[in-house]
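Undergrad: Provided below for reference: sequence and predicted model.
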Amino acid sequence: MKVLVAEYAYATEFQPLINEGIAMLSTLVRDFEECGCEVEYLAPPRAKHLKWGRGVPCSDFERDFEQRLKYVDAALAIAPDDMLYQLNTMVEEYCVNLGCPPKSAKVCADKRATYQVLKENNIPTPEPWNGNGMCVEKPRFGCGSEDVFISDCPSGEGWEFVGGMSMSVGCVVSDSCAIPLTLNLQRILMKPEGKGIRVEYIGNTVPYHHPKREESYEIAIKACKALGCRGYVGVDVVVGDDVWVVDVNPRPTNSIIGVSEVLERRVGELILRARVPDFIGGLEEIPQRLRIKGVLSFTKYELPSILASMFS
């Protein structure tokens, strides 16, 4: 089976996120290749080649992505959430989509729309800010901790502040079942800046042992199902007295760098089982709780040294 992986930050050389992009891309290209796939990926001109797969020169991300879709059996796009609806729609016109359905990606990209779905399904999530006390300010359309502030006077979208540990649950979802993989600690840097405190993601500890792990798993899976997600989904949660869903990422996230290393199964294999069950078997054939064989902790500042081993 021929598979195309297109990671936006790497293919476009978007410097703020390029190291995270390369790490996610190389993890998935390696995983898919180990499963017997013929893998290609979009690469910027004159870029070094990964140890796995075949790089296809890219000068215009969307144009080149659509062009390559004509020659593969399945594809996975990793890009800013507000681009995924269009990209995943393209994929489904030509081949099997290894990511979320376009409509699901569109809802997840809109924090207001996501809030409505979560509330309708009785999934704990912060309320819109009512004007009293501290709040979390973040763009309605945005990825992860991009432009997130804790403030008492938001100029944009404000949400109730809930106390606890910033964590995430990696999930893989098929049409018939869903498996939580790991509960991860998000390493967060908080810096005073202008109107409040900037919240910046800097890394992960995968997995992180916490007494509310099973509760976090249950709530994350419930959120994925409510939003119609498929493939790999990163559910951001705050774990305190309760477990709150604060964001749902309808695509692979940085945590897969660790998840694919510490689990007894590779993330790429699980995605294939979820989206192309006829290829190597369905997700339902996998235990609901996979064995974890270690812990991996990293920051984005350490990625350059990690990436050095990923190029040929």
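TA: All right, it came through fine.
Undergrad: make it CA atoms for all contacts and neighbour counts henceforth
TA: Will do.
Undergrad: quick check: closest non-adjacent residue to the residue in the chain sticking out farthest from the centre.
TA: For the chain, the largest distance from the centre (Cα atoms, centre = their mean) belongs to residue 132, which lies 32.0 Å off. Closest residue to residue 132 in three dimensions, ignoring its sequence neighbours and counting by Cα to Cα, 6 or more residues apart in numbering: residue 152, at 7.7 Å.
Undergrad: so where do the helices sit in the chain?
TA: 8-11, 18-34, 61-69, 81-94, 102-108, 111-120, 213-227, 256-262, 267-275, 277-280, 303-307 (DSSP state H).
Undergrad: mean neighbour count, those: which tops it?
TA: For the helices of the chain, the largest average neighbour count (mean count of other Cα atoms under 10 Å) is found in helix 267-275, namely a mean of 25.
Undergrad: check which helices and strands that one sits against.
TA: Packing partners of helix 267-275 (3 or more Cα pairs under 8 Å, 6 or more residues apart in numbering; DSSP states H and E): helix 18-34, strand 165-173, strand 231-239, helix 256-262, helix 277-280.
Undergrad: how about residues contacting that helix?
TA: Residues outside helix 267-275 that contact it (Cα atoms under 8 Å, 6 or more residues apart in numbering): 27-29, 31-32, 35, 96-99, 172-175, 230-232, 256, 259-260, 279-283.
Undergrad: what about 6 Å?
TA: Here helix 267-275 makes contact (Cα atoms under 6 Å, 6 or more residues apart in numbering) with 28, 31, 32, 98, 174, 231, 260, 281, 282, 283.
Undergrad: one more to weigh against that first structure:
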Amino acid sequence: MTPERVLVAGFATRHVAQSACRAGYEVYAVDHFCDQDLRWYTKECRTFEELDDLPDCVAAVCRDRRIDMLVVASGAEAIGATVPLCGTAPAKVARFLDKMEIQRFFEDLQVPVPPLAPDGVYPAMLKPRRGAGGWRNAVVRSDAARRAWEEAFPDDPAVAQQVVEGMPASVSCIADGTRAVAIATNEQILRGQGASAHGFAGSITPVDHPLSGQMIAVAERIAAASGCVGSVGIDFVLGSEPWAIEINPRFQATLDTVEAAIGMSVFQLHVDACRGTLPAKRPVQRRVAVRRILFADRDMAVGADLAPLAPAVADIPWPGTEIEEGHAVISVYGSGATRDEALTALGREDERVRRLLGM
């Protein structure tokens, strides 16, 4: 039987394309990077420079190739296409691309959410109303610091929340528009320092925290009420209670560690849910998996071919790629029966990669 052809579109799509390819689909991609390993999993990969160029690139692939379904990743949630969308419709997604609307949604559901911070009340967590990855989020402690943030991002209206302390975490759910099943919990690794201290830098699946069960229950309730279909992620801070932070109505950056931990295809679960079938029960977490993104500590050019290190690495840049200080270089992985074993395995691979890159 001829495999279904799927077009995966977004700023970075390797994780989704890899999952789709492993599930037996014929994959095409529109992606900003088109790294080495993305080409391993796709029949064709087309690049774009700016997100404004993305819809035209998607339209061109749909004209030139017979595509059975479109699947979107971050940056492409709101685009339309002439082929069937396998995921949440743009009209439904729109609300969850605006963090102020997410705030109101959580408040209406009466789930724990950090309250909005009134003007002049500090510390406050500032976030752009639109955008993903958390790299522009910042805790400000004065009017002057808030003005500096606003001057740095003049085109991004801010949402200001009161600061809640705790572990950054998330729940990966599969939803059919009215029901949802949690398939994994994730500890989120943040960059932790510098201007992008709150930016996403990796994940550990599953999360080890006494509030995990409560977080799962809240996440399933949120995902079911959202009306989204397929893969839906809910971000939390696990502090005095599970504080709901955001909804991601698409595949999340934790996909790799989720699949490694549960031993199942998240892409196939996504497709099945979009066609009305949810998992009969929550998957068993079979092992602990960790991913860490390495960021350039200086302006650099990649001199080594890192492809032979796969599958311990992914998002593999081509030799000669120039990368600016602070930008992502490559993803590194580890796994084991326990969190400590997984982190130890990650440490070995991390050291090997850094040595080859001269970092």
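TA: Sure thing, it's come through. The model shown is predicted, which means the values in this text are computed figures rather than measured ones.
Undergrad: closest one to residue 186 of the first structure among the helices and strands packed on helix 267-275 of the first structure?
TA: Counting by Cα to Cα, residue 186 of the first structure lies closest to strand 165-173 out of these; the figure is 5.0 Å.
Undergrad: please work out how many residues are found near residue 163 of the second structure.
TA: By other Cα atoms under 10 Å, 17 other residues sit near residue 163 of the second structure.
Undergrad: give the aligned equivalent of it in the first structure.
TA: Under the alignment (TM-score structural alignment), residue 163 of the second structure maps onto residue 161 of the first structure.
Undergrad: got it, and residue 99 of the second structure?
TA: Structural alignment (TM-score structural alignment) places residue 99 of the second structure against residue 111 in the first structure.
Undergrad: leaving out sequence neighbours, find the closest residue to that match.
TA: Going by Cα to Cα, 6+ apart, residue 111 of the first structure has residue 140 as its nearest residue, at 5.2 Å.
Undergrad: quick one: the alignment partner in the second structure of that neighbour from residue 183 of the second structure, how far?
TA: In the second structure, the residue paired with residue 140 of the first structure is residue 129, using TM-score structural alignment. Shown here: residue 129 of the second structure relative to residue 183 of the second structure, a distance of 28 Å by Cα to Cα, to the nearest Å.
Undergrad: looking at these two, which is more packed in?
TA: Just comparing residue 129 of the second structure and residue 183: by other Cα under 10 Å the higher neighbour count belongs to residue 183, 25 against 17.
Undergrad: contacting residues for the more buried one?
TA: Listed by Cα under 6 Å, 6+ apart, the contact partners of residue 183 of the second structure are 172, 173, 282, 283.
Undergrad: just give me the match in the first structure for it.
TA: By TM-score structural alignment, residue 183 of the second structure lines up with residue 181.
Undergrad: cool, and residue 60 of the second structure?
TA: In the first structure, residue 60 of the second structure lines up with residue 67, judged by TM-score structural alignment.
Undergrad: residue 139 of the second structure now?
TA: Superposed on the first structure with TM-score structural alignment, residue 139 of the second structure falls opposite residue 150.
Undergrad: burial count for residue 322 of the second structure?
TA: What residue 322 of the second structure shows, counting by other Cα under 10 Å, is a neighbour count of 14.
Undergrad: how much space separates the closest residue to it other than its chain neighbours from residue 357 of the second structure?
TA: Leaving aside its sequence neighbours, residue 322 of the second structure sits nearest to residue 301 (Cα to Cα, 6+ apart; 4.2 Å). When distance is defined by Cα to Cα, residue 301 of the second structure is 9 Å away from residue 357 of the second structure.
Undergrad: how close does the alignment partner in the second structure of residue 211 of the first structure sit to residue 138 of the second structure?
TA: Under the alignment by TM-score structural alignment, residue 211 of the first structure pairs with residue 210 in the second structure. From residue 210 of the second structure across to residue 138 of the second structure, the span is 27 Å (Cα to Cα).
Undergrad: who's more crowded, these two?
TA: residue 138 (21 against 9).
Undergrad: tell me how far residue 38 of the first structure lies from residue 29 of the first structure.
TA: 9 Å.
Undergrad: scratch that, residue 272 of the first structure is what I was asking about
TA: The span separating residue 272 of the first structure from residue 29 of the first structure equals 12 Å under the rule Cα to Cα.
Undergrad: thanks a lot, catch you later.
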